[in-house]
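J.: Got a sequence here, can you model it:
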Amino acid sequence: MVDKSEKFSWLVRIGYFSRAILYSVLGLIALTNAGQISEGTDGIFKAIEDFPLGSLVLWLMVVGLLAYALFRFCSTFFDIENHGSDTIGWGKRLGHAGSAIGHLALAYSAFAFANGSGGGSGGGAQEAAAGVLSIEFGGLVIGILGIAFFLAAFNQAKKAYTASFMNRIAHGAPSQTKLLGRIGYSARTIVFVVIGWSLMKAGFGSSGASQVKTLGDAVASLAGNGTLFTLTAVGLLIFGIFSLVLARYRIIPDLGKDGRVPSFRA
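T.: From the prediction side, this is the model:
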């Protein structure tokens, strides 16, 4: 009989697989189709929709992205990866919260396309931001979310430099896993900084919700930056490949009483 922790582990692995599809398609679109990447996140899901069995893939991504968001929320609130409750630990956990919210938005976008209502993913994020901004202290909430993305970006850069992600990858992973991860996390650092800055401008500045960027929008905003855009696109494609490795070899902490201590590699 499969226990709850094992079911959770399989859901998270589907999440990593969904993330692999997402970033691989994003990188490919950015490198090969300037018109489609200008559509932001919508362009990613439109491309997936055109795959053979594209609708089935989109529904798989809905489940996977929701599962990945749940995993990151569990890391934030229950500290299942044992980051601790000091300043550094909470910095990492808040970064995971930003990642969780971002993947919830992506899951909603995937659902819109899978359900046939399609389109408007960037607009949906902007509408949500506008709704938050309309309430008391809404700007503070959006601004704090922007800070969470900056913390996530810092964490991505740290992973790229230290390769600490290898601690949570099981033996047997391909020999190039470390290199793939370093390149991929470097590219994600750039994207998270763009998203975080857009949220901070919306929350603490006067740019308004229309400037809030999702994953695809952030990449599209780099299109006029030549080499930086190309390197980021290649890095995101590599991050997709790296995520596929994680779907198989990532060590997923248990949800049981010992779940707070991850099983590190020797």
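
J.: switch to C-alpha atoms for all contacts and neighbour counts from now on
T.: Will do.

J.: now the strands for the protein?
T.: Secondary structure of the chain (DSSP state E): no strands located.

J.: quick one: furthest residue from the center of this structure?
T.: Most distant from the centre of the chain: Met1, at 31.7 Å, with distances by CA atoms, centre = their mean.

J.: and the gap between that one and Ala100?
T.: 29 Å (CA to CA, to the nearest Å).

J.: so what's Ile14 closest to, chain neighbours aside?
T.: Gly64 (4.9 Å; CA to CA, 6 or more residues apart in numbering).

J.: Hmm, Val12 and that neighbour touching each other?
T.: Yes. With contacts defined as CA atoms under 8 Å, Gly64 counts as touching Val12 at a distance of 7.0 Å.

J.: One more, so I can put them side by side:
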Amino acid sequence: MAETRLWLEWLARFGYAARGAVTLVVGLLALLAAVSPGGDVTGSRGAIQTIFTQPFGVALIAIAAAGLFGFALWRLCQSVLDADGRGRDAKGLAVRLGQGVSAVTYLGLGIFAVGLVLGRGGGGADENESVRDWTAWLLTQPFGRWLVAAVGLAVIGAALGMAAQAWTARFREELSCDARAARWVVPLGRAGYAARSLVFLLIGGFLVLAAWQSDPSEARGLGGALLALQAQPYGRGLFGLVALGLAAFGAFEFAEARYRRIRPPRPEAAAAAVMRAARGG
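T.: The predicted model follows:
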């Protein structure tokens, strides 16, 4: 049993590193676009494709895919099994719901990466198109506009949570590093959370706009939100700061891979959680 928990811990750390690599590429490409015409503003799937085109790209993406699946599994443990001890109150359930959404997101990224390795090309690489597709589907459902608006407001809520992390550096509580390491880890985390907060605020705002106008073309993914920011009057400087912040968050994820407190659930606790879920509470 101890070996299983140790295996899950290392898989989670590997996942944080893979997530960091993808985010770092997104930030660096955006930073290049901010300072020269040679950059490419893209989201996570575009970053994976960029890695794929590099020397040894197939091997790198295969490794990244394993890490992304590992991160998705860890997020699932955090969400379903409450590995972080968030509890079952409203705040804890909201955090765990967000972790569950993150698990699905990184599972999808892992599947996309595997598709590249297997030679299936870059189908579905446009994150904006994917976001618009599911927004369009959601709008066709009963109370669809309300559902899209609810998703948008949830994303805005997550953005505000990231802003709080940037302001308070509360993420430090989940890290096990000495004061010397904290001097560079904490600023990276604050800059990263601040940048992600602004990007997610834009994504949520676009979803609310899509709901208001009942127009899925208004929805944006990560790359679309960055492009919208870049296109604003006097937005180039802010865009450069956000790009730098995203790169900082990528570096921070590598620090999380090293220093984060990982508490894999015990098998008996996991079984009890599954039984509670099967009983509906």
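
J.: who's in contact with Gly256 of structure 1?
T.: By CA atoms under 8 Å, 6 or more residues apart in numbering, the contact list for Gly256 of structure 1 reads Ser5.

J.: Please report how far it lies from Ala247 of structure 1.
T.: Relative to Ala247 of structure 1, Gly256 of structure 1 is positioned 21 Å away (CA to CA).

J.: how about the residue sitting nearest the centre point of structure 2, what does it touch?
T.: Centroid check for structure 2 by CA atoms, centre = their mean gives Ser102 as the closest residue, at 6.1 Å. Neighbour list for Ser102 of structure 2: 72, 75 [criterion: CA under 8 Å, 6+ apart].

J.: before we move on, what about Glu127 of structure 1?
T.: Counting by CA under 8 Å, 6+ apart, Glu127 of structure 1 has contacts Ala209.

J.: That one -> structure 2?
T.: Glu127 of structure 1 maps onto Asp133 in structure 2, with residues paired by TM-score structural alignment.

J.: Also Phe165 of structure 1?
T.: Taking TM-score structural alignment, Phe165 of structure 1 has Phe171 as its aligned residue in structure 2.

J.: what about that match, distance to Leu8 of structure 2?
T.: In terms of CA to CA, Phe171 of structure 2 sits 21 Å off from Leu8 of structure 2.

J.: And for Gly189 of structure 2?
T.: The spacing between Gly189 of structure 2 and Leu8 of structure 2, counted by CA to CA, is 24 Å.

J.: Compare the two (neighbour count), which wins?
T.: Remark: of Gly189 of structure 2 and Leu8, Gly189 carries more neighbours, 28 against 21, as counted by other CA atoms under 10 Å.

J.: which residue in structure 1 lines up with that one?
T.: Using TM-score structural alignment, Gly189 of structure 2 sits opposite Gly181 in structure 1.

J.: Could you pull up the contacting residues of that match?
T.: Contacts for Gly181 of structure 1 (CA under 8 Å, 6+ apart) come out as 160, 163, 165, 238-239, 242.

J.: again, only this time at 7 Å
T.: For Gly181 of structure 1, the contact set (CA atoms under 7 Å, 6 or more residues apart in numbering) comprises 160, 239, 242.

J.: for Arg86 of structure 2, same thing?
T.: Contacts of Arg86 of structure 2 (CA under 7 Å, 6+ apart): Gly92.

J.: ok, the equivalent of it over in structure 1 to Leu11 of structure 1 distance?
T.: Aligned by TM-score structural alignment, Arg86 of structure 2 pairs with His83 of structure 1. Look at His83 of structure 1 and Leu11 of structure 1: by CA to CA, they are 22 Å apart.

J.: swap in Lys4 of structure 1?
T.: Taking CA to CA, one finds Lys4 of structure 1 at 11 Å from Leu11 of structure 1.

J.: higher neighbour count, these two?
T.: The residue with more neighbours, out of Lys4 of structure 1 and Leu11, is Leu11; 20 against 12, by other CA under 10 Å.

J.: show me the contacts for Thr42 of structure 2.
T.: With CA under 7 Å, 6+ apart, Thr42 of structure 2 has these contacts: 26, 223.
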